[in-house]
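Student: build me a model from this:
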Amino acid sequence: MFKTLLLAVDVNAPEGAARSAEAAFSMARAEGATLHLLNVVPDTGMAIVGASMAADSMKNALAAAKSELERWAKANVPDDVSHHVHVAEGTVYDQIIRTSRTLDIDAIIVGAHRPELKDYLIGPNAARVARHATQSVFVVR
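Tutor: A predicted model of the protein is given here:
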């Protein structure tokens, strides 16, 4: 049913990925699926902020994020789970959805923290992915 899975991993809070990662590993094994790991580096936002940064700052940030995600994968992804590492730049929920389309992903796995009052008004990344993705989305708490 699901041959390609996308797991969003925040390399800045790897302990938060533990439950969603276990769910993704279990699904990948059960389905014989390929697991794609994605870390999103937030963009600089306003142009004035980006202009004040060194020209290669984002390039360095993306390289560091990829290196950290590869380290996380080596330490956490079981040997029997086929996986690929991806890093994107931009808004987290937007890049999860874009990457899932680009890679023709069948299902997305995202972690979610306990909702706070602001989440009901604004909506966390997991809620936005669940609302806007065309694929099945599994939200793991």
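Student: contacts, neighbours, all on C-alpha from now
Tutor: Noted.
Student: who are the packing partners of the host helix or strand of Ala75?
Tutor: Counting by DSSP states H and E, the element that carries Ala75 is helix 57-76. For helix 57-76, the packing partners by 3 or more Cα pairs under 8 Å, 6 or more residues apart in numbering; DSSP states H and E come out as strand 34-41, strand 83-89.
Student: would you do the same for the sequence below? I want to compare the two.
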Amino acid sequence: MFTKIIVPVDISTLDKGADIFRKAASLLDEGGKIILLHVVEEVPSYLAIDMPADLIANATDEAQDKLVKLRDDTGIDAEIELRSGPPAREILACAKERGADLIIIASHRPDFSNYLLGSTADRVVRHAVCSVLVRR
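Tutor: As a prediction, this is how the structure comes out:
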């Protein structure tokens, strides 16, 4: 069905990440590739002054460890990619750069704040140039 699937995982909700990772494996063509992606959000400079200098590095290391554990626990072959920046922008950039034909993203139930600001999944769906599967 699909030859290159981007699976963005929020490590704070790893159970949803595992669910969409398994779904990606079921939709992948033989010889295809899954990219497990985590985006570490940047801290605004006016806040970064009061934070430990290694905060982002620690967050990146933690994300790497959790994604490797997820990959190992499921036994599903995948490449791991870490990025920093606004999540929707980085997910879309990864999909474009990698030539993905599907993004599978987890979503939470929308609440009022989603109608004012929009969630990451909403932004990815609106701006992706490939197919997007949103899993609740």
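Student: could you pull out the strands for the first structure?
Tutor: Counting by DSSP state E, one finds strands in the first structure at the ranges 4-8, 34-41, 83-89, 107-111, 136-140.
Student: turn the ones you listed into JSON lines, including distance to Phe25 of the first structure and mean neighbour count.
Tutor: Formatted as JSON lines, those follow (distance: least, Cα to Cα, whole Å; neighbours: other Cα atoms under 10 Å):
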{"stretch": "strand 4-8", "distance to Phe25 of the first structure": "9", "mean neighbour count": "25"}
{"stretch": "strand 34-41", "distance to Phe25 of the first structure": "8", "mean neighbour count": "23"}
{"stretch": "strand 83-89", "distance to Phe25 of the first structure": "10", "mean neighbour count": "17"}
{"stretch": "strand 107-111", "distance to Phe25 of the first structure": "10", "mean neighbour count": "24"}
{"stretch": "strand 136-140", "distance to Phe25 of the first structure": "13", "mean neighbour count": "18"}
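Student: tabulate the ones you listed (TSV), appending distance to Arg19 of the first structure.
Tutor: Below are the strands of the first structure laid out as TSV (distance: least, Cα to Cα, whole Å):
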stretch	distance to Arg19 of the first structure
strand 4-8	11
strand 34-41	14
strand 83-89	17
strand 107-111	7
strand 136-140	7
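Student: in contact with Arg19 of the first structure, which residues?
Tutor: Counting by Cα atoms under 8 Å, 6 or more residues apart in numbering, Arg19 of the first structure touches 111, 140-141.
Student: give the contact list for the residue lying closest to Ser82 of the first structure once chain neighbours are set aside.
Tutor: Using Cα to Cα, 6 or more residues apart in numbering and skipping the chain neighbours, the partner closest in space to Ser82 of the first structure is Thr34 (5.2 Å). Contacts here follow Cα under 8 Å, 6+ apart; on that basis Thr34 of the first structure touches 3-5, 28, 81-84.
Student: please repeat the previous calculation with a cut-off of 7 Å.
Tutor: 3-5, 28, 82-83 (Cα atoms under 7 Å, 6 or more residues apart in numbering).
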